[in-house]
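**Q** heads up, no residue letters with this:
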């Protein structure tokens, strides 16, 4: 039982060492990078699917929201285009 507890403690200590809390300045720089077109998309993919990073979950969630927004935009503009083209038959 002692060895299991030691392994769990060591795993917890290693996790604390590898995961770094981000400061307010780090988040300000992150948001500044995300303002820049094209760079934001590239950086979200790097943070989301690259090396372990404290921004990983945020990057993945942002990419999911972008995909949902693009999908809804395509549906909306497709419906508007179909509506406009339906009047051209008369």
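**A** Looks like it came in fine. Please read all numbers here as calculations on a predicted model, not as lab measurements.
**Q** all contacts plus neighbour counts: C-alpha atoms, from now on.
**A** Fine.
**Q** Okay, and residue 54 sits in which element?
**A** Assignment of secondary structure by DSSP states H and E places residue 54 within no helix or strand.
**Q** That one and residue 88, how far apart?
**A** Taking C-alpha to C-alpha, to the nearest Å as the measure, residue 54 falls 53 Å from residue 88.
**Q** quick one: which of these two has more around it?
**A** It is residue 54, of residue 54 and residue 88, that has more neighbours when counted by other C-alpha atoms under 10 Å, with 15 against 7.
**Q** Contact partners for that one?
**A** Residue 54 is in contact with 19, 20, 21, 22, counting by C-alpha atoms under 8 Å, 6 or more residues apart in numbering.
**Q** try it against this one:
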């Protein structure tokens, strides 16, 4: 029974060492980096698909939202331009 408790303690100790919790300062720096144009997209790809990072899920979710917004923007502008050009051709 003692060996089982030792194994469980070792697993708990290893979990504490491997889990990288981010502090408030780390999140402030992350948000500062995400304000900078072009750098933000590059860093989201690095955090999302690079080495394991505590920001991984946030970066992937942000990239998915960016892709959704770009697709919706293209559809919207396509509809607007189609409407504008169709109104010019009717004269």
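**A** Yes, it's here. The structure presented is a predicted model; accordingly, all values stated were derived computationally and were not measured.
**Q** Give me the TM-score for this pair.
**A** Laid over one another, the chains give 0.85 as their TM-score (TM-score structural alignment, normalised by the length of structure 1), with 90 aligned residues with a C-alpha RMSD of 2.1 Å.
**Q** For the contacts of residue 54 of structure 1, which ones persist in structure 2?
**A** Using both residues aligned by TM-score structural alignment, their matches' C-alpha atoms under 8 Å, structure 2 keeps these contacts from the contacts of residue 54 of structure 1: 20, 21, 22.
**Q** Now do the helices in structure 1.
**A** 2-18, 24-35, 39-49, 56-87 (DSSP state H).
**Q** which of those sits most buried?
**A** Most buried of the helices of structure 1 by mean neighbour count (mean count of other C-alpha atoms under 10 Å) is helix 39-49; its value is a mean of 16.
**Q** That helix packs against which elements?
**A** Judged by 3 or more C-alpha pairs under 8 Å, 6 or more residues apart in numbering; DSSP states H and E, the packing partners of helix 39-49 of structure 1 are helix 24-35, helix 56-87.
**Q** What is the corresponding segment of structure 2 for it?
**A** Aligned by TM-score structural alignment, helix 39-49 of structure 1 corresponds to residues 39-49 of structure 2.
**Q** what about the matching stretch, how far off from structure 1?
**A** Between stretch 39-49 of structure 2 and the corresponding residues of structure 1, superposition yields a mean separation of 0.2 Å, by mean C-alpha distance after the TM-score superposition for structure 1.
**Q** middle-most residue in structure 2, spatially?
**A** Nearest to the geometric centre of structure 2 sits residue 59, at 1.5 Å (C-alpha atoms, centre = their mean).
**Q** Tell me how far that residue lies from residue 3 of structure 2.
**A** To residue 3 of structure 2, residue 59 of structure 2 is 41 Å away according to C-alpha to C-alpha.
**Q** Ok, residue 52 of structure 2 next?
**A** For residue 52 of structure 2, the distance to residue 3 of structure 2 (C-alpha to C-alpha) stands at 31 Å.
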